[in-house]
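> below are the sequence and a predicted model for it; my questions follow.
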Amino acid sequence: MFVSEVLMEDKDNKGWVKGWAVVRSSPWHLVGVFATEGDAETEARKMGDKYEVHYGSHRTGSDDFVWGGVTVV
């Protein structure tokens, strides 16, 4: 799995970094975590239409990645 070396530390979660991930939800597959949305989008296109790009937090040394969104009602 690719993880960019220039990701920012997630100050709220020790041992985690923030970046743009390429993921497939089911079955779970974290392709990599990238420093830019553009790099992540390029990789997602290579992987196929089941892969998505999300900005969030990655626990280093694992395949853990979390992201969230805001729903406005």
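Structure's in. What do you need? Numbers count the residues shown, from 1 in each chain.
> from here on, just use CA atoms for contacts and neighbour counts.
OK.
> name the element residue 42 belongs to?
Element membership of residue 42, judged by DSSP states H and E, is helix 37-47.
> after that helix comes which helix or strand?
Tracing the chain C-terminally past helix 37-47 and defining elements by DSSP H and E, one meets strand 52-59 next.
> one more to weigh against that first structure:
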Amino acid sequence: MTESNLKQDTENPGWFFGWVALAHSPERFLGLFATEADARAESESKPGSEYFYASVEAGTDNYIRVDR
């Protein structure tokens, strides 16, 4: 996923809004997606994972969960 496909988080320069897929045990960032459907599909393919909307720092796996 390139950040050009995502909406910029204007309150946090260098951060972008998107859908995150996150695995648990151990916690690991599975990916950042432009659509909820893509994040859900990735999450469902990995047992024990979830997906949610977030602001993500470009080039990292740092995220802040965001209410929509």
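Received the coordinates, thanks. Here the structure is a predicted model, which means the values were calculated and not measured.
> ok, back up a step: mean deviation, the helix holding residue 42 of the first structure versus the second structure?
Taken over the aligned residues, the distance from helix 37-47 of the first structure to the second structure averages 0.7 Å (mean CA distance after the TM-score superposition for the first structure).
> strand 52-59 and that helix, what's the angle between them?
110 degrees (axes from the mean of the first three to the mean of the last three CA atoms, to 10 degrees).
> residues of helix 37-47 of the first structure that come out buried?
The neighbour-count check on helix 37-47 of the first structure (16 or more other CA atoms under 10 Å) flags 37, 40, 41, 43, 44 as buried.
> so that helix corresponds to what in the second structure?
Mapping helix 37-47 of the first structure onto the second structure (TM-score structural alignment) gives residues 36-46.
> host element of the residue nearest the centre of the first structure?
Centroid-nearest residue in the first structure, with CA atoms, centre = their mean: residue 21, separated by 1.9 Å. Per DSSP H and E, residue 21 of the first structure falls inside strand 16-24.
> that strand vs the second structure, mean deviation?
Looks like 0.6 Å for strand 16-24 of the first structure (mean CA distance after the TM-score superposition for the first structure).
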